[in-house]
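S.K.: Let me see the structure of the following:
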Amino acid sequence: AKSFMPRMVGEFSGRYPEIAIELEIADRERVLERLRNNLDDLYVMVYPPDDVEVISHPFLDNQLVVVAPTSHWAAGRQIDLADIAGERFILREVGSGSRLTVNAHLVASGVKLDVRMSVNSNEAIRDLVASGVGLAVLSSHALAANPAVDGLCVLDVRGFPLRRPWRIVHLKQKILSLPAQAFLDQVLAFAVRLSREG
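M.R.: Model prediction:
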């Protein structure tokens, strides 16, 4: 979410410059810990927790794609995931929203990947893929508009992109402050605009 949330927060801050904003970017476990301890107004995630009551608003499609170096043999071809399952893969850390989505797809498809590395940084994964260390499954939001500028290509793999919506979440019993409600309204209005354009 750090690929798009700073822009949304920046737009909100420009509209309401008098409001002090605290934006924390953290891994899933840290975000869930903060949510359970009611430390913030709003949280952005793909998978809301099951162990606490929350209100969850989907607002942006998170598309996961298979990424390879531009020189990869499958660039420009349509392939099955099984065709590349034996190649080295770099995935996000266990427990992340991306990893949960990928794991669910692997179970459903019966494909096993050769996961050689787990990394908690999209930027590091992009660099590792570009340098030929392995393939990855990343959110399209983590890629440049033209991935080739970073030495990457998106492979045309049947069944991809995997889609799960980003959600803005708060505790069910949370009474949102006026600024938090205004930001939530802005995010949901953005989602409505996107759906009309799409």
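
S.K.: hey, let's count contacts and neighbours off CA atoms from now on
M.R.: Fine.

S.K.: The longest helix seen in the chain - contacts with which helices or strands?
M.R.: Secondary structure of the chain per DSSP state H: the longest helix is helix 178-197. For helix 178-197, the packing partners by 3 or more CA pairs under 8 Å, 6 or more residues apart in numbering; DSSP states H and E come out as helix 5-15, strand 54-69.

S.K.: can we see that at 10 Å?
M.R.: Under the contact definition 3 or more CA pairs under 10 Å, 6 or more residues apart in numbering; DSSP states H and E, helix 178-197 sits against helix 5-15, strand 54-69, strand 162-171.

S.K.: can you list those in TSV and add mean neighbour count?
M.R.: Shown next, in TSV, are the helices and strands packed on helix 178-197 (neighbours: other CA atoms under 10 Å):
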stretch	mean neighbour count
helix 5-15	14
strand 54-69	21
strand 162-171	19
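
S.K.: Quick check: Ile84 touching Gln78?
M.R.: No - judged on CA atoms under 10 Å, Ile84 makes no contact with Gln78 at a distance of 11.5 Å.

S.K.: more neighbours, those two?
M.R.: Here Ile84 and Gln78 are compared on neighbour count by other CA atoms under 10 Å; more neighbours surround Ile84, at 15 against 11.

S.K.: Sequence B follows; please return its structure for comparison with A:
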Amino acid sequence: MNYTLHQLNVFLTVAEFGSITKAAEALHLTQPAVSIQLKNLQDQFDIPLTEVVGRQLYITDFGQEIVEASQNIINEVQVINQKLITYKDQIAGKLKISVVSTGKYIMPYFLTDFLKANPGVELKMDVTNKASVVRTLENNEVDFSLVSIPPQRIALDRITLMQNKLYLVGNASSTLGTSKNHKPSKLEEIDLIFRESGSGTRQTIEKHFNAQNLIVKRKLELTSNEAVKQAVVAGLGYSVMPLIGIKNELELKDLKIIPVKGFPIQSQWQLVWLKDKKFSPAADAYLSYVNSHKDEIIKEKFGWFENQRQS
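M.R.: Got it, this is the predicted structure:
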């Protein structure tokens, strides 16, 4: 046997995604490069590691055994590397974070300086929908998650990072005036574009509408804030959107805030983790970093956000 750590890592990634194409994207390699590494590994075994049924790639039963063994090998190598770095009095290891889609506008700012100061820490950050974020928490697949509405059914600890402010916005040619606050009932007269059911943004908005006894018209339902934003810019309707994700569009005057009494709707961005979670050295160090530096990060990077008022 003459397999390499690189071949094992490629095989593990293919097994994780069930796709050479997706594995190549995750590894930042070309598809041919992944295929070659997979073939070189397979050539060392008389029993197939994978099989293709239709156009779908599957890991064989023997392949699953090799997946488990490969993961053990990779884990042991990581332990060796971490011991070396720790011996040099540095922090090392993986830091795993899941982030709801809107959180991509703030989470990098709470990571950059920490990662620069700790080059031995390897970040794995998954930006996805709320349902997937909750699943990663439930399955203990991540150290931390960033959410605006923490799931109630999971016992969690948390740090509040900053406010999440939602405003009614329209495009540059909107006929709704911006000189004074509109009554909340104005929301019942316009076409509104929503995020998909289950998103944190959607839940916050619907809670507010229900409290105001508003019956609104849902013209469109889209699966990302970027899609909602582009639909509003194109003039398909209005939306209640997180301020954090529309800074550039406001500055370019592609969007404008429509003042409404009772707005902005507010929630809080929270970094959450499983109660009684056993942290790795990297995760423990990151938690200490956030506790110590969050205020200065907010002041330096999000002063514009904290000072925003309806106008």
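
S.K.: related to what we said a few turns ago, is it possible to get a markdown table of the helices and strands packed on helix 178-197 of structure 1 that adds distance to Val115 of structure 1?
M.R.: Shown next, in a markdown table, are those (distance: least, CA to CA, whole Å):
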| stretch | distance to Val115 of structure 1 |
| --- | --- |
| helix 5-15 | 29 |
| strand 54-69 | 13 |
| strand 162-171 | 18 |
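
S.K.: closest one to Arg116 of structure 1 among those?
M.R.: Taking CA to CA, strand 54-69 is the member of those nearest to Arg116 of structure 1, at 14.8 Å.

S.K.: In structure 2, what stretch matches that closest one?
M.R.: Here strand 54-69 of structure 1 aligns to structure 2 at residues 156-171, judged by TM-score structural alignment.

S.K.: mean shift between the matching stretch and structure 1?
M.R.: Aligned to structure 1 and superposed, stretch 156-171 of structure 2 gives a mean residue distance of 0.9 Å (mean CA distance after the TM-score superposition for structure 1).

S.K.: what about that stretch, distance to the chain center?
M.R.: Here stretch 156-171 of structure 2 is found 14 Å from its chain centre; the criterion is CA atoms, centre = their mean, to the nearest Å.

S.K.: Tell me which stretches of the stretch 51-200 of structure 2 form helices.
M.R.: Using DSSP state H, counting those that start in this stretch, the helices of the stretch 51-200 of structure 2 run over 61-87, 112-117, 130-138, 200-211.

S.K.: Minimum distance to Asn248 of structure 2: which of these has it?
M.R.: Here helix 200-211 is closest among the helices of the stretch 51-200 of structure 2 (CA to CA), at 19.5 Å.

S.K.: what packs against that closest one?
M.R.: helix 130-138, strand 156-171, strand 191-195, strand 239-242, strand 265-274.

S.K.: The third one vs structure 1, average distance?
M.R.: Looking back up the chat, that one is strand 191-195 of structure 2. Relative to the matching residues in structure 1, strand 191-195 of structure 2 has an average distance of 1.0 Å after the fit, by mean CA distance after the TM-score superposition for structure 1.

S.K.: Ok, the fourth one next?
M.R.: Taken against structure 1, strand 239-242 of structure 2 registers an average deviation of 0.8 Å after superposition, with mean CA distance after the TM-score superposition for structure 1.

S.K.: Which part of structure 1 matches that strand?
M.R.: Using TM-score structural alignment, strand 239-242 of structure 2 pairs with 136-139 in structure 1.

S.K.: What is the aligned counterpart of Leu178 of structure 1 in structure 2?
M.R.: Aligned partner of Leu178 of structure 1 by TM-score structural alignment: Pro281.

S.K.: thinking Lys275 of structure 2 is in contact with Leu156, fair?
M.R.: Yes - using CA under 10 Å, Lys275 of structure 2 makes contact with Leu156 at a distance of 4.6 Å.

S.K.: Any chance you could list residues touching both of Ile84 and Gln78 of structure 1?
M.R.: By the contact definition CA atoms under 10 Å, 6 or more residues apart in numbering, Ile84 of structure 1 and Gln78 are jointly contacted by Val157.

S.K.: Give me the nearest residue to Arg163 of structure 1, chain neighbours excluded.
M.R.: Nearest residue to Arg163 of structure 1, sequence neighbours excluded (CA to CA, 6 or more residues apart in numbering): Gln63, at 4.7 Å.

S.K.: quick one: contacts for that neighbour?
M.R.: 98, 137-141, 160-166 are the contacts of Gln63 of structure 1 under CA under 10 Å, 6+ apart.

S.K.: Tell me which of the helices and strands packed on helix 200-211 of structure 2 lies nearest to Phe11 of structure 2.
M.R.: Taking those one by one with CA to CA, helix 130-138 is closest: 22.3 Å.

S.K.: The closest one maps to which residues in structure 1?
M.R.: Counting by TM-score structural alignment, helix 130-138 of structure 2 sits on residues 28-36 of structure 1.

S.K.: what's the mean distance for that stretch versus structure 2?
M.R.: Relative to structure 2, stretch 28-36 of structure 1 is 0.5 Å off (mean CA distance after the TM-score superposition for structure 1).

S.K.: Tell me how far that stretch lies from the chain's centre.
M.R.: 16 Å.

S.K.: ok, residues contacting it?
M.R.: Stretch 28-36 of structure 1 is contacted by residues 24-26, 37-49, 51-54, 93-97, 169-171 when judged by CA under 10 Å, 6+ apart.

S.K.: if we go to 7 Å?
M.R.: Defining contact as CA atoms under 7 Å, 6 or more residues apart in numbering, one finds that stretch 28-36 of structure 1 is touched by 40, 95-96.

S.K.: what does Trp269 of structure 2 align to in structure 1?
M.R.: Trp269 of structure 2 maps onto Trp166 in structure 1, by TM-score structural alignment.

S.K.: Next, find the distance separating its match from Val9 of structure 1.
M.R.: The gap separating Trp166 of structure 1 from Val9 of structure 1 is 15 Å, by CA to CA, to the nearest Å.

S.K.: Val169 of structure 1 now?
M.R.: 16 Å.

S.K.: Repeat that for Phe183 of structure 1.
M.R.: 8 Å.

S.K.: repeat for Leu194 of structure 1
M.R.: Shown here: Leu194 of structure 1 relative to Val9 of structure 1, a distance of 17 Å by CA to CA.

S.K.: coming back round to it: which of the contacts of Gln63 of structure 1 lies closest to Ala108 of structure 1?
M.R.: Nearest to Ala108 of structure 1 among these is Leu162, at 12.1 Å by CA to CA.
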